[in-house]
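Asker: Got a predicted structure here, sequence first:
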Amino acid sequence: MTTPSTTPAHASPAPAGPSQAGPAYASPADVDTYGPYGPGRVDVSNGWKRPRYPFQGRVTADGSSGFKAEPGRYHLYVAWVCPWAQRTAIARTLTGLDGVVSLSYVDDDRDARGWAFRERRGPDPVNGFTFLQQAYEATEPGYPGHLSVPVLWDRGTGRIVSNNFPDITIDLGTAFEEWADPAVRLYPPALRAEIDDLNAYIYDNVNDGTYRVAGTTTQDAYEAARERVVAALERLDERLAGRRFLHGPSITESDVRLWPTLARFDLFYNPLSRISERRLTDFPHLWAYARDLYQRPAFRETTDFGTFRFDGKPPFLGDGPARIDVEPYQADWEVPHGRERLAP
């Protein structure tokens, strides 16, 4: 389906909602009128392709990048439904930056106009935008690409610093150390090479691996892709048998990257992509580790299990393979994890 001519795919949405006397909100998501999100902005042809994230500015402690770490200067636009965005919300709270970098949520639902601000999740507190596309247009007029979250916004320059999710969490964990919790170091220098290696493995085989299973269009590709994800979960389960977190006794960037995919596995990724007959709960060390993280405020308070759903057929779900049957499963995340024995 293409976007109706009444709303061109790359036109800036007109603000909608209350007058200046109150918060500005977008009109309700309406796929029947505007079409689904994706066509015209994301390449959904011939299997799964991760979209481009072209805004890749970096925040640095000394400002040498052009974006200096300062309290109150930066704002995160995130979505409850998005795992890539949740990572930035987790990192922000873990590092103690809730009062340094502000944050707000877009609405859970999208049509072809992209992410929007509606009453359910609240208005845009920084710019009064009704659609996130307005932030993209303010940064690059006529921007034609993917309207993604997270977005790191700079109040000082009135533009997007970054929508490149791997960089944002690292910058939150390193550039703001002057104001951060000194007991938390998500990307310590001594572990960076090891963290980078494991992050790349997690991204290829778990984070993006679930989407690659969904995007397969042949039986052989489907079987190979799902076996790859299951093998990665088995490897990570084994790794966590003798250590509390992925790199030892402390939470790092790797844990922040892995956890949102685990949290969504039984309710979203597995029923969508049909990856495995095994649930997350069938990987004993991985499941206990996931609960260990969830039972901490930074993970619990940024999680809404009710948003881990899919309605209809996503445009990136490939046709062709005969997929296994998998039903959504809501596990009990409050069960004691018992991993205190692995603490130093």
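Answerer: The structure has been received and is ready for your questions. Numbers count the residues shown, from 1 in each chain.
Asker: For the rest of this, base every contact and every neighbour count on C-alpha atoms.
Answerer: OK.
Asker: helices and strands around the host helix or strand of Ser254, which ones?
Answerer: Using DSSP states H and E, Ser254 falls within helix 253-264. Where contact means 3 or more CA pairs under 8 Å, 6 or more residues apart in numbering; DSSP states H and E, helix 253-264 is packed against helix 83-94, helix 192-202, helix 284-294.
Asker: One more pass at 10 Å, please.
Answerer: Applying 3 or more CA pairs under 10 Å, 6 or more residues apart in numbering; DSSP states H and E, one finds that helix 253-264 contacts helix 83-94, helix 165-174, helix 192-202, helix 284-294, helix 297-300.
Asker: What residues of that helix count as buried?
Answerer: Of the residues in helix 253-264, Glu253, Ser254, Asp255, Val256, Arg257, Leu258, Trp259, Pro260, Thr261, Leu262, Ala263, Arg264 count as buried by neighbour count, 16 or more other CA atoms under 10 Å.
Asker: alright, now check it against this:
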Amino acid sequence: MPAFNYTASDWPTFSFIRIPGLVTAHIWVSIPFCLLYLVAIAGNALLFILVRVEKTLHEPQFYFLAMLALTDLGLSLTTMPSVMAIFWFDVHHIGLNACLTQMFFIHTLSSVESGVLVAMAFDRLVAICAPLNYTRILTHCTVVCLSGAALIRGATLLAPLPFFLKTFPFCGANVLSHSYCYYPDMLNLACGDVTFSSVYGLVFVLCTFALDAVFILVSYMKILGTIMKLGTRDRNWRSLQTCACHLCTVFVFYLPLISLAVLHRYSQDTSPILYTTMSNTYLLMTPLLNPLVYSLKSRQIQGALRKRFWVQRVIAGE
């Protein structure tokens, strides 16, 4: 299908949705949102910098953690401008090109995060189930290849999405269901036959995010099976506790993501409150929780934080 030729007079704009029922309280609602974004940005930035500068953290699992933090940082910075613009300045309109750019980065970074979570699950699988082969399998080359594959997969497979949307005219009210640009949401507003574009997006979600989620679950099932065979009860409990926390962050990321993709295609009467809740859980809670979960459960990171804090106090003369 040839691209639709817009003129200056009919160039489309899109409207972000406000939180239903809380339009008059946006200033007050913005306070917790702003704090959550700041905590997520600060936590992920600190985690990335700590892994980069602390030599004791130069190991495969922490390299993956640093990439996860960098991805979460990018997701927060991608969505924060439009979310806070609605709350603070009542700016809820965005042009087509800006919307497509935000949409591309949101979906690409989400795909990269999914790939990094797979790599982290693989790292733990090898470390627990084949510890003698860990250094042979998880080399620096392997880390670079897995990280690069996650990035290339996301950028390559998602690059067509903006071009798909450019082929359609938008002839309605163009009111989005979220406070950011989301591909299935924009596709629902397009005029014309969107069957191919919709199927492509859904197949991508099922063949990447769904398969990634299955691999992660199978990996942790294998890990749990191996842990249960160990003889030391304390070690079993610590490992089970760590796996449970990791799985919680995985569920927080995957369940809203896959549910949103399905709802936008097969349910036109879904409550706006449900859309808002799931979208904020998907793109805000994951960057917020990841630094806390992975840092609080890692003794190496805790030790590096204490070391850096102690050095700073010594330099300050305290």
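Answerer: Yep, that arrived. All of these numbers come straight from a predicted model, not from anything done at the bench.
Asker: Can you calculate the TM-score here?
Answerer: Overlay of the two chains. TM-score (TM-score structural alignment, normalised by the length of structure 2): 0.28; 129 aligned residues with a CA RMSD of 5.4 Å.
Asker: Skip ahead from the helix holding Ser254 of structure 1 and say which helix or strand is next.
Answerer: Next along from helix 253-264 of structure 1, by DSSP H and E: helix 270-273.
Asker: May I see the buried residues of the helix ranked longest in structure 1?
Answerer: Counting residues, the longest helix found in structure 1 (DSSP state H) is helix 219-239. By neighbour count on 16+ other CA under 10 Å, the buried set for helix 219-239 of structure 1 is 222-223, 225-230, 232-233, 236-237, 239.
Asker: mind listing what the residue found closest to Val143 of structure 2 once you drop the neighbours it is linked to in the chain touches?
Answerer: Once flanking residues are discounted, Val143 of structure 2 sits nearest to Pro60: 6.3 Å by CA to CA, 6 or more residues apart in numbering. By CA atoms under 10 Å, 6 or more residues apart in numbering, the contact list for Pro60 of structure 2 reads Ala66, Ala119, Met120, Asp123, Tyr134, Thr135, Leu138, Thr139, His140, Thr142, Val143, Val144.
Asker: Only whichever of these are buried, select them in ChimeraX.
Answerer: Buried subset of the contacts of Pro60 of structure 2, written as a ChimeraX selection, criterion 16+ other CA under 10 Å:
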select :66,119,120,123,134,138,143
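Asker: Using JSON lines, lay out the contacts of Pro60 of structure 2 together with secondary structure.
Answerer: Formatted as JSON lines, the contacts of Pro60 of structure 2 follow (DSSP: H, G, I helix; E, B strand; the rest coil):
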{"residue": "Ala66", "secondary structure": "helix"}
{"residue": "Ala119", "secondary structure": "helix"}
{"residue": "Met120", "secondary structure": "helix"}
{"residue": "Asp123", "secondary structure": "helix"}
{"residue": "Tyr134", "secondary structure": "helix"}
{"residue": "Thr135", "secondary structure": "helix"}
{"residue": "Leu138", "secondary structure": "coil"}
{"residue": "Thr139", "secondary structure": "coil"}
{"residue": "His140", "secondary structure": "helix"}
{"residue": "Thr142", "secondary structure": "helix"}
{"residue": "Val143", "secondary structure": "helix"}
{"residue": "Val144", "secondary structure": "helix"}
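Asker: Which one of the contacts of Pro60 of structure 2 is nearest to Thr195 of structure 2?
Answerer: Ranked by distance to Thr195 of structure 2 (CA to CA), the contacts of Pro60 of structure 2 are led by Ala119 at 33.0 Å.
Asker: From Met67 of structure 2, how far out is the closest one?
Answerer: 11 Å (CA to CA, to the nearest Å).
Asker: quick revisit: now flag whichever of the buried residues of helix 253-264 of structure 1 is closest to Thr210 of structure 1.
Answerer: Thr261 (8.6 Å).
Asker: Look up the closest residue to Ser147 of structure 2, ignoring the ones flanking it.
Answerer: Going by CA to CA, 6+ apart, Ser147 of structure 2 has Val116 as its nearest residue, at 6.7 Å.
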